[in-house]
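Asker: give me coordinates for this.
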Amino acid sequence: MESYTKHILTQLKSGNLSIEEAEDQLKGFTDYGFAKVDDEREFRQGFPEVIFGAGKTPEQINGIFNHLVHKGNTVLATRVNPLAAKEVCEQIEGVIYESVGKTLLYKSEGYDVVNDKKIGVICAGTSDIPVAREAEITIEAMGHQYTTFYDIGVAGIHRLFAQLEEIRKCDVLIVVAGMEGALPSVVGGLVSAPIVAVPTSIGYGTHLNGITSLLSMLNTCASGVTVVNIDNGFGAGYSASLMLRV
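Answerer: Below you'll find the model as predicted:
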């Protein structure tokens, strides 16, 4: 992968940047006061900076999003409320808002599917779908394919077995579950693919907003299960995509 420094120097040599512009860009970030956008992220990690929308104003999200689009990046924003999404979509053509997963996605001209491998996204219950959708849009943003398997939790385990053949065709699996968080352990005992488990904040009383599911997944006896934070569909999608790139 080309280094950020070499990228800037190549643009300088070709005349696309002045010496002053090259010097400024070699810092590796652009300072807007409210945010320092990491221009070097794609060269350092293989994917541009992703915007975490929660807590940001519509103007801030729009400003960062515009900057990344202008740089020619595929741009992903997560946890975006409808008001902020409306502003970005009105300003930038081609941006898609996924209201269930609360994501904004803009695909650059150079966007392409990296390979033909596939990530399976398994969801225990319908209430867990928003977290699954965040994972799926992240997977799409990173240039990978996914297949969904919704509402196949352990309360009706025959639903899982009915789709097990298709599940086993996936190269990596993301398993999203709330309540007691048992599904990743069950799936982990049935497949050979690596699993990224996502506890959700869906559940009653002693579920403790996802802590019960988190601890259950961390204590799984199934091999090959990695656990991300509560409701972190983005982290699961990103990690699963990186696994396919190795």
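Asker: going forward, measure contacts between C-alpha atoms and count neighbours the same way
Answerer: Noted.
Asker: which residues in this protein form helices?
Answerer: 4-14, 19-25, 41-45, 58-70, 82-91, 129-141, 158-162, 164-167, 183-188, 211-218, 233-245 (DSSP state H).
Asker: what's the shortest one in contact with?
Answerer: By CA atoms under 8 Å, 6 or more residues apart in numbering, the residues outside helix 164-167 that reach it are residue 120.
Asker: for the first one, same thing?
Answerer: Outside of helix 4-14, the residues that reach it under the criterion CA under 8 Å, 6+ apart are 17-19, 22, 25-26, 28, 40, 43-44.
Asker: list the buried ones in it?
Answerer: Neighbour counts over helix 4-14 (16 or more other CA atoms under 10 Å) mark 4, 8-9, 12 as buried.
Asker: let's see this one next to it:
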Amino acid sequence: MTQPEAIRHLLNAVAQGDISPDSALDKLKYFNYEPVGDFAHIDHHRTLRTGFPEVIWGLGKTPEQIAQIMAAMRQKTPVVMATRIEPDVYEELRSHVPDLHYYPMARICTVRDSEANPLDLQPTHPGLISILSAGTSDLPVAEEAAVTAELCGFQVKRLWDVGVAGIHRLLNQRDAIADADVLIVVAGMEGALPSVVAGLADCPVIAVPTSIGYGASFNGLAALLAMLNSCAAGVGVVNIDNGFGAAMLAGKILRTAERLSKNAIAD
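Answerer: Predicted coordinates:
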């Protein structure tokens, strides 16, 4: 059965009362994808299933491939985002996508609705994600997390250069830490910052190891292992340099809280 035939069969079942509209919606979540050339299949229904649209991983793709994927996605997605876009790739992309916006520190490109200001990222979901970076060298990963969260509709607070080498800088941010609903903590070297932050916070802490550090840091492996071995409770760890993944996890935590709150009100 082809995809259009399957959808028609499902709609007929709803019309005949054989299946409820809610059950049909659950099934539709897994139907729709669109081929782009001979190199990609866009998952247009990912938002229905996961709450967030598909995002383009830029590394390894040519500017032409990225531009074609963006052209297809923007027909159905309010915000199209591509990660790990280096400046030279962005310059090439601009010739294909004139209204492209670039966040150089985060290495993220985005195309939004024609009526939306690309710099006006107003929150559409409740909750505050606060992001801490241990040092200035960690900022590309921290900014990837921050921009991703903002493009997904969350309020973000940035707390940069508050690493444990000068612990007073972190302690000066105790009120900001207490105000957060989810904390993303980005650190390289020995990766100690998430443990300290988790000892001060009553909300989930997402630790992001970075590949910053001298030779024995093994490109972030030392920080990753330190975070996995955290003595503080309530710390989750994503992969090395994965600011994007940390932001998506924080967003899912807040969306779950939002859904639970709505269900409680409905009951």
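Asker: re earlier: could you dump the buried residues of helix 4-14 of structure 1 to CSV with distance to residue 211 of structure 1?
Answerer: Below are the buried residues of helix 4-14 of structure 1 laid out as CSV (distance: CA to CA, whole Å):
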residue, distance to residue 211 of structure 1
4, 40
8, 45
9, 48
12, 51
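Asker: for residue 147 of structure 1, state which of those residues is nearest.
Answerer: Comparing the buried residues of helix 4-14 of structure 1 against residue 147 of structure 1 with CA to CA picks out residue 4 as the nearest, at 34.0 Å.
Asker: which residue in structure 2 aligns with residue 99 of structure 1?
Answerer: If you follow residue 99 of structure 1 across to structure 2 using TM-score structural alignment, you land on residue 104.
Asker: try residue 34 of structure 1
Answerer: Aligned counterpart of residue 34 of structure 1 in structure 2: residue 39 (TM-score structural alignment).
Asker: then residue 155 of structure 1?
Answerer: Counting by TM-score structural alignment, residue 155 of structure 1 lines up with residue 165 in structure 2.
Asker: now do the same contact list for the aligned partner of residue 192 of structure 2 in structure 1.
Answerer: Residue correspondence to structure 1 (TM-score structural alignment): residue 192 of structure 2 is matched to residue 182. Shown in contact with residue 182 of structure 1 (CA under 8 Å, 6+ apart): 154, 213, 216-217.
Asker: tally of neighbours for residue 233 of structure 2?
Answerer: By other CA atoms under 10 Å, 12 other residues sit near residue 233 of structure 2.
Asker: in structure 1, what residue corresponds to it?
Answerer: Matched by TM-score structural alignment, residue 233 of structure 2 corresponds to residue 223 in structure 1.
Asker: state the distance from that match to residue 25 of structure 1.
Answerer: Computed with CA to CA, to the nearest Å, the distance linking residue 223 of structure 1 and residue 25 of structure 1 is 45 Å.
Asker: check residue 52 of structure 1 too.
Answerer: Separation of residue 52 of structure 1 from residue 25 of structure 1 (CA to CA) stands at 23 Å.
Asker: what does residue 160 of structure 1 give?
Answerer: Distance of residue 160 of structure 1 to residue 25 of structure 1, computed by CA to CA: 51 Å.
Asker: check residue 11 of structure 1 too.
Answerer: Here the criterion is CA to CA. By it, residue 11 of structure 1 lies 11 Å from residue 25 of structure 1.
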